[in-house]
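1. give me the fold of what follows.
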Amino acid sequence: MDALTATLALLRLEALGPARYWQLLEQYHCPVSALHSLPAAVRSRLPARAQRQWADFREREADSELLRWVGDEIDRCAHAGARLIHHADDDYPGLLREIQRPPPVLYLRGDPAVLHLPQIAVVGARRATRAGLDNARAFSRELAAGGFAITSGLALGVDAAAHRGALDGGGVTLAVLGSGVDRLYPRGNGALAEEIIAGGGAVLSELPMHSAPEAGNFPRRNRIISGLSRGVLLVEAALRSGSLITARLALEQNREVFAIPGSIHNPMARGCHDLIKQGAALVETSADIVAQMGGVYIPATTTAPPGPPLTAEEEAIVTALGGDPRSLEQLAADTTAETGTLMATLLQMELAGLVEQVASGYQLTARGAAHLEAAG
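-> I've put the predicted structure just below:
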């Protein structure tokens, strides 16, 4: 029996988990020995089904239910084009191996070489603002073009924008899942996952094949995202969010942590501001990250704002918004426009991707901010 087989068998025992696995390895130094010698103190803490599985293994070894499952799991991986990477393998990423109780086994679809590239994790809110999505995509595009692999969680919102930005920049990106690599979640991002793999990136999980995206899987997923990365960029996050947890894990793992500031009126900026108070670096451009992490900064090819020139009414709104959200009443006072006309202009600007509605009113998107910068 090899180490991978023994490790998969141990992890198959319900409630054993990575924490007890590493405790066993400290004691026995080898997963094969740990499986054969599972101490009574550990067995007594396992559910009855797991105890029966281990007893069956001790009696029948290769013909046991436990080892038959391992054989079937290896076959499932082969059928899905997934690779199993044991923590003792050369393909196992070195940075991830350094964290406390790393995943004993990784499931990977794609190119394992991406695990050894310098990685920046880009994380944030699922319900991000348009400006947040624009920032995630732009930062990821420039960082990927500069030689960093972009790591994120394939979720809706900032995660998907980060993966897309990396692909737009001609770089590679890694999606870490809270489900099995053959059960992509959310389903709407399945095509994006396949594009990530086709583009030289990979989809990664520590969970067995067919694993469902259960809520308890995502904190485990988050420690992998931060553990793989040299630095973590938080784009937008509420004060209580999984993305903020990922960034805090990165601080605990001695990774570099960056946060994009926002308006004090934007609830999605509060997580970033809280993280900056805890010591995260405030960044305004991807060049700020490159300067601290190394790499090559490749600036945008054009500084001209996209789209047709603004009308006088649109220019007045862009100037009034500046860098902060404004309510409809405030915009009416700032622009002296009649309310009906103002609302019609704002609707056209929303459709053009220049402004977006937030809780406190309206704010500029990245495209709108480009017009403001050009005018200034």
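2. okay, CA-based contacts and neighbour counts for the rest of this
-> Noted.
3. can you pull out the helices in the stretch 51-200 of the chain?
-> 65-80, 94-97, 130-145, 158-168, 190-198 (DSSP state H, counting those that start in this stretch).
4. what's T285 in contact with, if anything?
-> The contact partners of T285, taken as CA atoms under 8 Å, 6 or more residues apart in numbering, are F139.
5. from A162, how far out is it?
-> Using CA to CA, to the nearest Å, one obtains 15 Å as the distance from T285 to A162.
6. state the distance from the residue most central in space within the chain to S205.
-> Nearest to the geometric centre of the chain sits S152, at 2.3 Å (CA atoms, centre = their mean). For S152, the distance to S205 equals 12 Å [CA to CA].
7. and if you look at H265?
-> For H265 relative to S205 (CA to CA), the value is 37 Å.
8. ditto for N135
-> Taking CA to CA as the measure, N135 falls 26 Å from S205.
9. cool, G294 as well?
-> For G294 relative to S205 (CA to CA), the value is 28 Å.
10. who has more neighbours, the two?
-> S205 (25 against 13; other CA atoms under 10 Å).
11. the helices in the stretch 251-376 of the chain, which residues?
-> For the stretch 251-376 of the chain, applying DSSP H, counting those that start in this stretch gives helices covering 270-277, 286-293, 312-321, 328-335, 339-351, 366-375.
12. here is the second sequence; please produce its structure so I can put it next to the first one:
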Amino acid sequence: MMYEYWWANVRPLSDKKKMEVRRGIDSAEELYYIEEMKLRMFSCLEEVDIAGILKSRRMWKTKEEYEKLRQLEIEFIPWWSAGYPERLLEISDPPYALYVKGKLPDEKLPSAAIVGARKCSPYGEAQATRYAQELAGRGVQIISGMARGIDGIGQRGALNVRGKTFAVLGCGVDVCYPREHIGLYMDILDHGGGIISELMPGTKPLPWFFPQRNRIISGLSGAVLVMEAREKSGSLITADLALEQGRDVYALPGPVNSALSQGCNRLIKQGAGILLSPEELLEDLAVLGRNKMEKLYENEIKLETKENMVYSCLDFEPKNLDRLIRETKLPVTEVLSVLISLELMGLIREVSKNNYSKII
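-> Next up is the predicted model:
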């Protein structure tokens, strides 16, 4: 894998060219030792690309760099590997590889991005918290960029209800930006979420990385929620990318005389879904959940008899353990065992102590 790590970081080669070359060869190790004459057989490579590859082979300390990656406990996931998110493979310009601390979002579960203004209003802050808590409390994974303002507020809201949240950074995953979000950074990891980037570890946050990372935020999400945005805003870039990727976009309406609501109101005028309440949004996302359930069965992931008995007794509203025991007529130990199994499968969640609800 160390040669794959090298190839992922060859500059100035684009990700698209890296993918095209990698498809035409057995391994990155072969690329590392390939003769210059054979490199020229790839029609996508220009002189500057070939020069960059040859220079990288001379300068890149392959074993040393890969060992640094391992010591940092960062997972390296190239696009062709089994762990790479299928949702990202659907977009037109997927990153060649991802670097992950913690976990990636579970693709069997619904997910939504919550994005918006860095300098948000009390109204935007309250609504971001409200939507994040309601969605995450019902098993929707919250994805954002861990930025100041709406992004960080939404992710904190998800953590408040023991939900899962994932941050896509415009820097290396070992670099906490902004620095004051170090507590949020650590809490995301401690609560089973993940820190994600397409940039190699140690990469500093530079302005042009942030618009680029937005396609990953939208790509990993089933829907994008814009909570507050000015007329010209990075959040609108995410919304545009989401539409290009076939994702649903929702916007929070606001006062017509508020600069922070102009971008959202404009999105609504252009046809974005309007955020009126978390409950209505959850109804929309429930359709995604049903589709996910159907896909599980299409893939022949079947529930055992006892699992099916317990699962069929549950609903999207929490149900107490005692009631489940009465309805299934199973011993308490068996019900608890089945509940753990269903939770590990991503089908249910424990909303509060001994109270369970369906996720999909």
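13. after superposing, what score do the chains get?
-> Laid over one another, the chains give 0.73 as their TM-score (TM-score structural alignment, normalised by the length of structure 2), with 285 aligned residues with a CA RMSD of 2.4 Å.
14. about what we covered before: which of the helices of the stretch 251-376 of structure 1 sits most buried?
-> Compared across the helices of the stretch 251-376 of structure 1, helix 270-277 shows the largest average neighbour count, a mean of 21 (mean count of other CA atoms under 10 Å).
15. quick one: it aligns where in structure 2?
-> Using TM-score structural alignment, helix 270-277 of structure 1 corresponds to residues 262-269 of structure 2.
16. still on that earlier bit, now render the helices of the stretch 251-376 of structure 1 as JSON lines, adding distance to E98 of structure 1.
-> Output for these, formatted as JSON lines (distance: least, CA to CA, whole Å):
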{"stretch": "helix 270-277", "distance to E98 of structure 1": "23"}
{"stretch": "helix 286-293", "distance to E98 of structure 1": "19"}
{"stretch": "helix 312-321", "distance to E98 of structure 1": "46"}
{"stretch": "helix 328-335", "distance to E98 of structure 1": "51"}
{"stretch": "helix 339-351", "distance to E98 of structure 1": "46"}
{"stretch": "helix 366-375", "distance to E98 of structure 1": "37"}
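17. nearest to L108 of structure 1, out of those?
-> Ranking the helices of the stretch 251-376 of structure 1 by proximity to L108 of structure 1 (CA to CA) places helix 286-293 first, at 26.3 Å.
18. what's the spacing between the closest residue to I53 of structure 2 other than its chain neighbours and V21 of structure 2?
-> Nearest residue to I53 of structure 2, sequence neighbours excluded (CA to CA, 6 or more residues apart in numbering): V10, at 6.2 Å. Going from V10 of structure 2 to V21 of structure 2 by CA to CA gives 12 Å.
19. ok, Q133 of structure 2 next?
-> 44 Å.
20. in terms of neighbours, single out the busier of the two.
-> Legend: neighbour count by other CA under 10 Å for Q133 of structure 2 and V21, higher for Q133 (25 against 17).
21. residue in structure 1 matching the more buried one?
-> Using TM-score structural alignment, the equivalent of Q133 of structure 2 in structure 1 is R141.
22. OK, contacts around that match?
-> R141 of structure 1 touches 162, 164-171, counting by CA under 8 Å, 6+ apart.
23. one more: G192 of structure 2?
-> G192 of structure 2 sits in contact with 102-103, 164, where contact means CA under 8 Å, 6+ apart.
24. out of those residues, list just those in strands.
-> The strands, defined by DSSP state E, take in G102 from those.
25. all set now, cheers.
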